[in-house]
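1. pasting the sequence and the predicted coordinates here, then a few questions.
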Amino acid sequence: MTALTETHRTAAPSARFANLVPATVAWARNAVANTLPPLVALAILVGIWQLLCMGAGASLPAPSKVVTDTWELISNPFFDHGGTDKGLFWHLFASLKRVAVGFSLAAVAGVLLGVLIGQSSLAYRGLDPIFQVLRTVPPLAWLPISLAAFRNADPSAIFVIFITAVWPIILNTAVGIRQIPQDYRNVARVMRLSGPEYFFKIMLPATVPYMFTGLKIGIGLSWLAIVAAEMLIGGVGIGFFIWDAWNSSLMSEIILALVYVGVVGFMLDRLIGFIAGRISGPKARS
């Protein structure tokens, strides 16, 4: 009996290792399949850019020149010499703080208003036309009004982010609420679910895909709006950094900042997608 037990104990790790190898190989193949095509495409685009900018009359710097000109910014993004003379990390951090506040307010208000107009036909008829008109106003058109109201750059920028991001959240949440099957509502009445129970057990699971579609659109619009708003309000922020580099004719710094803006925007989009997957995943599996 002891010999059989010892044999089982030694065989178990070998079996686990044998199962681990195919899983690791499959993960590596999947990682290569997902990362190799965009890397090849990026290399081709950078190569074309380099070739087009090799002439003496090129108006834009080549990728190699961008890296050479901005190497100090790339290698030391955390420097702080006071005022607006800061590394790119601090400019991005300032912009992300404004986006976090404005987008969080928009998410809360957007979900609540979306639930209201999705649940109430009277609220829908009264508010939806107003929302449809206001959502077509360009984000920067709100900036003079916010500056007049708040008389400060930071709250003005946060308001622009809020007013830009809130509309897709409202409208997508409302669509999700209105798409809840009538059978679900009938079951809720039969089971006499309370308001909170109905919200968490029926309404929220049914509207998560719609809600997060609005949130993904909203976070993208927020990032676009803050870059444009900071060009006008000044201060520390990636938008001001780009505008200041333009005024100083530093094209390489502008290109570097645009790369950072794109990468951060991509990461924000994926973050919302990850949260959506974590919230809807358990419900989908159950």
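-> Yes, it's here.
2. only C-alpha atoms for contact and neighbour calcs from this point on.
-> OK.
3. residue contacts, residue 27?
-> By C-alpha atoms under 8 Å, 6 or more residues apart in numbering, no residues touch residue 27.
4. that one and residue 21, how far apart?
-> Remark: distance between residue 27 and residue 21 (C-alpha to C-alpha, to the nearest Å) = 10 Å.
5. what's the answer for residue 91, then?
-> Separation of residue 91 from residue 21 (C-alpha to C-alpha) stands at 44 Å.
6. more neighbours, the two?
-> residue 91 (22 against 11; other C-alpha atoms under 10 Å).
7. wait, what's in contact with the nearest residue to the more buried one once chain neighbours are set aside?
-> With C-alpha to C-alpha, 6 or more residues apart in numbering as the criterion, residue 91 has its nearest non-adjacent residue at 4.1 Å, and that residue is residue 237. By C-alpha under 8 Å, 6+ apart, residue 237 lies in contact with 90-95, 227, 230.
8. check the offset of whichever strand or helix holds residue 133 from the chain's centre.
-> Using DSSP states H and E, residue 133 falls within helix 121-134. In this view, helix 121-134 has its centroid 27 Å away from the chain centroid, taken as C-alpha atoms, centre = their mean, to the nearest Å.
9. let's bring in a second one:
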Amino acid sequence: MRKAIAITLSSTRDRFAGGGDAGTFILQKLIAFAKGLLFNILGVCILVGIWYIVSLVTKGALPTPVATFAVLWELIKDPFYDYGPNDKGIGLQLGSSIVRVFSGFALGALVAIPAGLLIGASNFCKKMFYPIVQVLKPVSPLAWFPIGLVAFESASKATIFIIFITSLWPTLINTAFGVASLPDDHKNVAKAFGFSRWKYLTKVLLPYSLPHIITGLRLSIGVAWLVIVAGEMLSGGIGIGFFVWDSWNALSLEKVISAILIIGIVGLLLDKVFSWIEKRVTYSV
């Protein structure tokens, strides 16, 4: 009986100790999060301080943070109004840009991933196509815009085209690198078990290359979001890029800077999403 009681007390003590360890772990995580948040707030305050000093030095040529944040609040207070083709809320402008970005990005991924698998798996394809990739990759997005206009006869579709053509390269290159870096041991095991090509692709090649593919997609979405502003400045109509250009023509730097802040925040959120996915598929040996 005494032995049973002793075992029960020992088990209870261990549970409390484990709970203490879990509580300490959670507390450490909260402290680390609070420190990170504090540093982020400090960095933002320094940036706003520099901005305020520059606005004073330029004697009002650059709007102050207070004036800009007041305009930003007006923009986000009613983001979805629609008073005609040239007067739409910032939410509608942003939504239109996001649709174009993901349309071009998705088309680019559909081409880049199979092409990257092919180039990475075949030395013949690499020798034949990789030089073409290196030639086309550095071409400016704006240089593709006239070709898009000729091909699609639509400014909106031309914008999607330049997003497609410029965002596919990071995914293609990272996919090819991931496939090419597959260890020989993996290939030998697949041969030893007599894997078919489809099983080799789905059970060995794609799982091993997936972290590289997600990294490429993360870089590609950043490029796509970068390109949309320049593309919409040329295409006009509706979109966050057109909003920036239209605000500049109206001599409203407050709206221009507000749009820049919104563009930066959305870009940060997109990067965080793909970073989270990247961590979920990355494994350590």
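-> Alright, I've got the coordinates. Please read these numbers as outputs of a predicted model, since none were measured by experiment.
10. drop the TM-score for these two in here.
-> The TM-score (TM-score structural alignment, normalised by the length of the second structure) is 0.89; 280 aligned residues with a C-alpha RMSD of 2.5 Å.
11. picking that back up, quick one: the residue nearest to residue 91 of the first structure from residue 177 of the first structure, how far?
-> According to C-alpha to C-alpha, residue 237 of the first structure stands 37 Å off from residue 177 of the first structure.
12. re earlier: and the helix holding residue 133 of the first structure, which residues are buried?
-> Within helix 121-134 of the first structure, the residues that count as buried by 16 or more other C-alpha atoms under 10 Å are 124, 128, 131.
13. now do that helix: which elements does it pack against?
-> Counting by 3 or more C-alpha pairs under 8 Å, 6 or more residues apart in numbering; DSSP states H and E, the packing neighbours recorded for helix 121-134 of the first structure are helix 88-119.
14. list the contacts of the equivalent of residue 273 of the first structure over in the second structure.
-> Per TM-score structural alignment, the equivalent position to residue 273 of the first structure in the second structure is residue 275. Contacts were defined as C-alpha under 8 Å, 6+ apart; by that measure residue 275 of the second structure touches residue 218.
15. equivalent analysis for residue 111 of the second structure, please.
-> residue 168.
16. identify the residue of the first structure aligned to it.
-> Counting by TM-score structural alignment, the partner of residue 111 of the second structure is residue 109.
17. likewise residue 77 of the second structure?
-> By TM-score structural alignment, residue 77 of the second structure lines up with residue 75.
18. could you measure that match against residue 88 of the first structure, distance?
-> According to C-alpha to C-alpha, residue 75 of the first structure and residue 88 of the first structure sit 10 Å apart.
19. between these two, who's got more neighbours?
-> residue 88 (24 against 9).
20. what about the helices in the first structure?
-> Counting by DSSP state H, the first structure has these helices, from start to end: 2-52, 63-69, 71-75, 88-119, 121-134, 143-150, 153-178, 182-191, 195-198, 204-233, 238-247, 251-285.
21. buried ones in the last one?
-> What that stands for is helix 251-285 of the first structure. Using 16+ other C-alpha under 10 Å as the test for burial, helix 251-285 of the first structure gives 251-257, 260-261, 265, 268-269, 272-273, 276-277, 280.
22. what's the burial count for residue 65 of the second structure?
-> So residue 65 of the second structure, with other C-alpha under 10 Å, has 19 neighbours.
23. give the closest residue to it in space, chain neighbours not counted.
-> residue 52 (6.2 Å).
24. what lines up against that neighbour once you look at the first structure?
-> Aligned partner of residue 52 of the second structure by TM-score structural alignment: residue 50.
25. ok, residue 24 of the second structure next?
-> Taking TM-score structural alignment, residue 24 of the second structure has residue 22 as its aligned residue in the first structure.
26. just give me the neighbour total for its match.
-> Residue 22 of the first structure has 11 neighbours, counted by other C-alpha under 10 Å.
27. try residue 6 of the first structure
-> 10.
28. return the residue of the second structure aligned against residue 225 of the first structure.
-> Match for residue 225 of the first structure (TM-score structural alignment): residue 227.
29. how about the contacts made by that match?
-> Each residue near residue 227 of the second structure by C-alpha under 8 Å, 6+ apart is listed here: 141, 162-163.
30. now do it against residue 156 of the second structure, distance only.
-> On the measure of C-alpha to C-alpha, residue 227 of the second structure and residue 156 of the second structure end up 13 Å apart.
31. do the same with residue 236 of the second structure
-> For residue 236 of the second structure relative to residue 156 of the second structure (C-alpha to C-alpha), the value is 8 Å.
32. same question for residue 58 of the second structure.
-> Taking C-alpha to C-alpha as the measure, residue 58 of the second structure falls 38 Å from residue 156 of the second structure.
33. more neighbours: which of the two?
-> Neighbour totals were compared for residue 58 of the second structure and residue 156, and residue 156 leads with 20 against 10 (other C-alpha under 10 Å).
34. the more buried one matches what in the first structure?
-> By TM-score structural alignment, residue 156 of the second structure lines up with residue 154.
35. so for its match, what's the nearest residue that isn't a sequence neighbour?
-> residue 98 (7.3 Å).
36. same thing with residue 90 of the second structure?
-> Nearest to residue 90 of the second structure is residue 79, by C-alpha to C-alpha, 6+ apart, at 5.0 Å.
37. what sits against the one you found?
-> 89-92.
38. top of the residues you listed by neighbour count?
-> Busiest of the contacts of residue 79 of the second structure [other C-alpha under 10 Å] is residue 90, holding 25 neighbours.
39. if I look at that residue, how far off is residue 71 of the second structure?
-> Distance from residue 90 of the second structure to residue 71 of the second structure, by C-alpha to C-alpha: 12 Å.
40. which one is the residue nearest to the spatial centre of the second structure nearest to, not counting chain neighbours?
-> Closest to where the C-alpha atoms of the second structure average out (C-alpha atoms, centre = their mean) is residue 271, at 3.4 Å. Distances taken as C-alpha to C-alpha, 6+ apart put residue 218 closest to residue 271 of the second structure, at 6.4 Å, once the chain neighbours are dropped.
41. give me the aligned partner of that neighbour over in the first structure.
-> For residue 218 of the second structure, the residue aligned by TM-score structural alignment is residue 216.
42. so residue 106 of the first structure is in contact with residue 163, correct?
-> Yes. Using C-alpha atoms under 8 Å as the test, residue 106 of the first structure is close enough to residue 163 to be in contact (7.3 Å).
43. between the two, who's got more neighbours?
-> residue 106 (28 against 22).
44. residues touching that one, list them.
-> Neighbour list for residue 106 of the first structure: 162-163, 165-166, 169 [criterion: C-alpha under 8 Å, 6+ apart].
45. cutoff 7 Å now
-> Shown in contact with residue 106 of the first structure (C-alpha atoms under 7 Å, 6 or more residues apart in numbering): 162, 165-166.
46. quick check: the gap between residue 157 of the first structure and residue 111 of the first structure.
-> According to C-alpha to C-alpha, residue 157 of the first structure stands 21 Å off from residue 111 of the first structure.
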